[in-house]
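**Q** Got a predicted model here, sequence first, then my questions.
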Amino acid sequence: MQPEKLTITPLTAFQDNYIWCLTQPDSDALLVVDPGDADVVKQFAHSNRKQLTSILVTHHHWDHTDGIAALKQQWPDVRVYGPAYEANQISTLTHSVQDNDSLTLPDFGLTLNVLHLPGHTLGHIGYYAALPHHAPWLFCGDTLFSAGCGRLFEGSPEQMHQSLQRLVNLPDETRVYCTHEYTLANLAFARAVEPDNQAVIAHLAHCQQLRHNQQPTLPSTLATEKAINPFLRCHLPDLQRKYDCSSAQATFTALRTDKDQFKS
């Protein structure tokens, strides 16, 4: 495998979704992550002369799954991987996977490790690729966002905090491919939480320029997120004092409640 030849392209869908596409120059194979919209995937495949071979699904929400049925009509042999815990909510899956499964994608010479990341939904999973001589990749759906994390639609604050702690333990250079362009709004909250955090201030300016140029703010890296993302910084004494909490878990719970009510 030559990961440097693999290209990851974001396709924009709806207001702020990204559908991540994996391609390589010497193959017609295409992999997509969380295709809520079939049309943008079909257009990409046609214009790049690719054939859809694999779909990765992180969770059951419609904006991550609604395009799958139409894509399977066009590419009947496509393999659709998704969380076993939510298989009854995603009727289009062909392969159910669960925590610590190893998923081999021969079209790309890739092996992905499946991580169970409950919180946003109970069965939410992520896909992690440790690559030789290359920064690892993480497709984390709506668990970790740049400067933020997903809302708790089904899981508890304890589950989400534990899921994020699991991601924090991955290598700092891990490239984070989340599925929404929420970065500027999240950074506004991060700055309200830590107004003197110079990393937040600098990253906000950088991302504002990217969006001005109609470029995505993603992928991020775990090193960046540890510096700017308040939900990954709940262990810090200053943040715990701010929220009058004595533990990282309690601070996370207070932060998540604060974020839900935040108006930038």
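**A** On my side now, so go ahead.
**Q** can we go C-alpha only for contacts and neighbour counts from here?
**A** OK.
**Q** which stretches of the chain form helices?
**A** 38-48, 62-65, 68-74, 157-168, 183-193, 198-212, 222-228, 237-242, 248-261 (DSSP state H).
**Q** so which of those comes closest to residue 31?
**A** Among the helices of the chain, the nearest to residue 31 by CA to CA is helix 38-48 (9.9 Å).
**Q** Does anything pack onto that closest one? Which helices or strands?
**A** Judged by 3 or more CA pairs under 8 Å, 6 or more residues apart in numbering; DSSP states H and E, helix 38-48 is in contact with strand 7-13, helix 68-74.
**Q** Tell me the buried residues in the first one?
**A** Translated: strand 7-13. Across strand 7-13, burial judged by 16 or more other CA atoms under 10 Å covers 8, 10, 11, 12, 13.
**Q** give the contact list for the first one.
**A** With contacts taken as CA atoms under 8 Å, 6 or more residues apart in numbering, residue 8 has the following neighbours: 20, 21, 22, 23.
**Q** How about the third one?
**A** Residue 11 is in contact with 18, 19, 20, 21, 40, 41, counting by CA under 8 Å, 6+ apart.
**Q** how near is the last one to residue 127?
**A** Summarising the geometry, the distance separating residue 41 from residue 127, computed by CA to CA, to the nearest Å, is 20 Å.
**Q** Please apply the same query to the first one.
**A** With the distance defined as CA to CA, residue 18 ends up 16 Å from residue 127.
**Q** How about the contacts made by residue 250?
**A** Residue 250 neighbours (CA under 8 Å, 6+ apart): none.
**Q** so residue 81 makes contact with residue 102?
**A** No: using CA atoms under 8 Å, residue 81 is not in contact with residue 102, being 11.7 Å away.
**Q** Just want to know which of the two has more residues nearby.
**A** Legend: neighbour count by other CA atoms under 10 Å for residue 81 and residue 102, higher for residue 81 (21 against 16).
**Q** Report the separation between the more buried one and residue 51.
**A** With CA to CA as the criterion, residue 81 and residue 51 are 17 Å apart.
**Q** Against that first model, consider the following:
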Amino acid sequence: MILALMLGAATPSAACTLTAPQDCASAGEVLAAPGAVEGIRSIAGQRRGNFLRDGLPLVADQAIEVLRGIPEKPRRIANGWLFGACRQASCGEMAAVIVDARGKIASFAVLHGACPLDVTRPGCARALTLSIWGGNDVVNWRGLLTDWATRYSSGVVDNVFLNGENEPVITAVGEFDGDRVPDTAAFAALGDSWQVTINRGVEPGKAIVVATTADPAGYTLKATPAGLVFGPPGLLSRAQWNGARFVTRAPAQ
């Protein structure tokens, strides 16, 4: 279904610019326009996530990769144009970019698998997350981009996050508190920092913060029989439940 909605390779248009998006035949052409890639990078900054692969690569780089894939037909919207594409290697993962009436990159979104580190878990192959980025104006584009993602995913969008806030970029499922009920750990952005939280299986919906960091590069979450192992390279810690709270020790053994 998705492939049927895609366009074939389009003939490049010399007139394609951000100020004349109506002359752009595809998302790939938009990316070739002066200022487009810089606009996407400006919106996402140095934020990172495991959308397409592990290792917390830059969000902007992953969006650009997908936008260079198999293109959709451009769509005129109320305040600009929407250009979309699906990932060459996995057309169920998609991205869209909006060029607004001012000739600026206003927003972009990536529709990606929700369980990038553990694809063997039940539901991971079907669960999709929509990550929308647009700076202070991101809420203006949420409805439009959610509708776009829902249309091309046959209605299956499990989670929507804005500007990466509270979006788990690494998850780990294991038995962290000794009660034999599976628990879930997540590593997510919170403002300018990042935090590790654990949701105990017996207390669904209650996130317990066990660590914070300013630098997500190379961060690890790993379920072990002795608890949750987490941290940057060379500085791993272990979180264990003492009956009342999680206690962290470093280094992990």
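**A** That came in fine, so what should we check first? Worth saying up front: this structure is predicted, and the values here are computed from it rather than measured.
**Q** Once they're superposed, tell me the TM-score.
**A** Aligned and superposed, the two chains score 0.29 in TM-score terms (TM-score structural alignment, normalised by the length of structure 2); 116 aligned residues with a CA RMSD of 5.3 Å.
**Q** sorry, back to before: of all the helices of structure 1, which lies closest to residue 140 of structure 1?
**A** helix 157-168 (9.1 Å).
**Q** All the helices of the stretch 101-250 of structure 2, in order from the start?
**A** Assigned by DSSP state H, counting those that start in this stretch, the stretch 101-250 of structure 2 shows helices spanning 138-152.
**Q** quick one: residue 63 of structure 2 is in a helix?
**A** Yes: Residue 63 of structure 2: assigned to a helix according to DSSP: H, G, I helix; E, B strand; the rest coil.
**Q** what about it, distance to residue 197 of structure 2?
**A** 26 Å.
**Q** Settle it for me: which of these two has more neighbours?
**A** For residue 63 of structure 2 and residue 197, the more surrounded residue by other CA under 10 Å is residue 63, and the numbers stand at 27 against 20.
**Q** Surely the more buried one is in contact with residue 111?
**A** No: contact criterion CA under 8 Å: residue 63 of structure 2 and residue 111 do not qualify, at 9.4 Å.
**Q** any common contacting residues for these two?
**A** residue 95.
**Q** And the spatially closest residue to residue 60 of structure 2 that is not a sequence neighbour, how far from residue 63 of structure 2?
**A** Closest residue to residue 60 of structure 2 apart from its sequence neighbours, by CA to CA, 6 or more residues apart in numbering: residue 41 at 5.4 Å. Distance of residue 41 of structure 2 to residue 63 of structure 2, computed by CA to CA: 10 Å.
**Q** Next: residue 82 of structure 2.
**A** 14 Å.
**Q** now swap in residue 94 of structure 2 and tell me
**A** Taking CA to CA, one finds residue 94 of structure 2 at 9 Å from residue 63 of structure 2.
**Q** Need the residues touching each of the two.
**A** Shared contacts of residue 94 of structure 2 and residue 63, counting by CA under 8 Å, 6+ apart, come down to residue 110.
**Q** rewinding a little: relative to residue 160 of structure 1, which of the contacts of residue 11 of structure 1 is nearest.
**A** residue 18 (21.7 Å).
**Q** Tell me how many other residues surround that closest one.
**A** Residue 18 of structure 1 - counted by other CA under 10 Å - has 27 other residues nearby.
**Q** and what of residue 208 of structure 2?
**A** What residue 208 of structure 2 shows, counting by other CA under 10 Å, is a neighbour count of 14.
**Q** show me the contacts for it.
**A** 197, 198, 199.
**Q** Next, count neighbours for residue 90 of structure 2.
**A** Residue 90 of structure 2, neighbours per other CA under 10 Å, totals 12.
**Q** And it, how far from residue 111 of structure 2?
**A** With CA to CA as the criterion, residue 90 of structure 2 and residue 111 of structure 2 are 11 Å apart.
**Q** Check residue 189 of structure 2 too.
**A** If you go by CA to CA, the gap between residue 189 of structure 2 and residue 111 of structure 2 works out to 18 Å.
**Q** of those two, who's got more company?
**A** residue 111 (31 against 24).
**Q** With adjacent residues omitted, what lies nearest to that one?
**A** Using CA to CA, 6+ apart, the closest residue to residue 111 of structure 2 is residue 130 (4.5 Å).
**Q** That neighbour touches residue 108, doesn't it?
**A** No: judged on CA under 8 Å, residue 130 of structure 2 makes no contact with residue 108 at a distance of 10.4 Å.
**Q** ok, those two, which is more surrounded?
**A** Taking neighbours as other CA under 10 Å, residue 130 of structure 2 and residue 108 compare with residue 108 leading, 29 against 26.
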